[in-house]
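Chemist: Provided below for reference: sequence and predicted model.
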Amino acid sequence: MFSDSDIPRETIQAYLETYYCVHGDTPTILKVGETNPTLATLHEARDTECSAFITACNPFSQNSSDEFNAARQQALAGELKQLGLSFVEGIGQHPSNNWPGEASFLVLGLPLEAAKTLGTRCGQNAIVWSGTDATPQLVLLR
């Protein structure tokens, strides 16, 4: 499924196992491949058919300083606001490895191609995208 990617297999496996935690008024945990009824309700409440879970932290999975990551997240939030996109803060956290949690945003109403473009601009290996079925899927970007 992911065999033609430049991303190491163990990194992809970590992405697949990560809990993508959405904060805000309707908190939930997104898991790749598992339909999420709370996400479906959030889509419906925001009158959208899709969303993307994106971070600007740790480009290309290179562990960066807290200050660097915070500045990148702040810049991403500014870009999302400028684009008029609705988003909810969150964090991506693997349940058992030592990789630090990454501040993230669930961006509502972001079509797949636009989400891929945004993730690429943020220097990410992958994003998590959900369509009308509210089932998060891992989308590799390289």
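Modeler: That came through, no problem. Numbering: from 1, shown residues only.
Chemist: please make it C-alpha for all contacts and neighbour counts, starting now.
Modeler: Fine.
Chemist: helices along this structure, start to end?
Modeler: Under the criterion DSSP state H, the chain carries helices at the ranges 9-17, 37-45, 66-82, 112-121.
Chemist: put this next to the first one:
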Amino acid sequence: MAESPVPAALQAAYRATTYRVWLPEGAVDLRVGEACPALAAYVAARGGRAWMVVTASNPASEPLGEAANLARQRALAGLLHSLGLPALAAENLADDGQWPAEAGFFVTAPVLDRELALALGRHMGQNAVLFGVAQGDAGTPDTTPELLWCREVAPPGAAG
């Protein structure tokens, strides 16, 4: 298996994050690799095949100011709307509190798939998006979140 181009510390930071989604029934906290039955029910009830959590804030993990992040979030909201992708509020919360909370969106729709999720993340300059499928291989509900790495990330100090 090939070694990931994403530095281990960055992978660890994304895994040490709670991805909170604000469903109509209330907040649901997602973790990479941990199934969420409440989310499975929500996605299945809306006919979605897949779902994602995406933000426009702090592209490439480079902190931006509040105004710049807000403008980027508005642009992402407009893009999702123009694509006919319904979105709910979400936020990314670093477990250690060393990174600011990032507003984002939870998206599920019949047309959403891995390729579209990656394209949206890349368009917004993100390192990764959180992604899950509505059903597992056996047709059973499975919303185990995984990270889709949107860009190759060079290790610190690498020429680029």
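Modeler: Perfect, thanks for sending it. Please read all numbers here as calculations on a predicted model, not as lab measurements.
Chemist: would you reformat the helices of the first structure as a markdown table and include distance to residue 89 of the first structure and mean neighbour count?
Modeler: Below are these laid out as a markdown table (distance: least, CA to CA, whole Å; neighbours: other CA atoms under 10 Å):
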| stretch | distance to residue 89 of the first structure | mean neighbour count |
| --- | --- | --- |
| helix 9-17 | 18 | 14 |
| helix 37-45 | 14 | 17 |
| helix 66-82 | 9 | 15 |
| helix 112-121 | 16 | 17 |
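Chemist: closest to residue 2 of the first structure out of these?
Modeler: Residue 2 of the first structure sits nearest to helix 9-17 of all the helices of the first structure, at 8.1 Å, using CA to CA.
Chemist: mean per-residue distance, the closest one versus the second structure.
Modeler: Following the fit onto the second structure, the mean deviation recorded for helix 9-17 of the first structure is 1.0 Å by mean CA distance after the TM-score superposition for the first structure.
Chemist: OK, contacts around the nearest residue to residue 131 of the first structure once chain neighbours are set aside?
Modeler: Among residues not flanking residue 131 of the first structure along the chain, residue 50 sits closest, at 4.3 Å (CA to CA, 6 or more residues apart in numbering). Residues in contact with residue 50 of the first structure (CA atoms under 8 Å, 6 or more residues apart in numbering) are 43, 108, 109, 110, 111, 129, 130, 131, 132, 134.
Chemist: still on that earlier bit, residue 31 of the first structure is nearest to which of the helices of the first structure?
Modeler: Using CA to CA, those put helix 9-17 closest to residue 31 of the first structure, at 7.4 Å.
Chemist: that closest one - contacts with which helices or strands?
Modeler: Contacting helix 9-17 of the first structure under the criterion 3 or more CA pairs under 8 Å, 6 or more residues apart in numbering; DSSP states H and E is no other helix or strand.
Chemist: what's it in contact with?
Modeler: Here helix 9-17 of the first structure has contacts from 31, 32, 94, 95, 138, using CA under 8 Å, 6+ apart.
Chemist: picking up where we left off before, most neighbours of all the contacts of residue 50 of the first structure, which one?
Modeler: Most neighbours among these, by other CA atoms under 10 Å: residue 130, with 29 neighbours.
Chemist: what does it correspond to in the second structure?
Modeler: Taking TM-score structural alignment, residue 130 of the first structure has residue 132 as its aligned residue in the second structure.
Chemist: how much space between that match and residue 109 of the second structure?
Modeler: Distance, residue 132 of the second structure to residue 109 of the second structure, using CA to CA, to the nearest Å: 12 Å.
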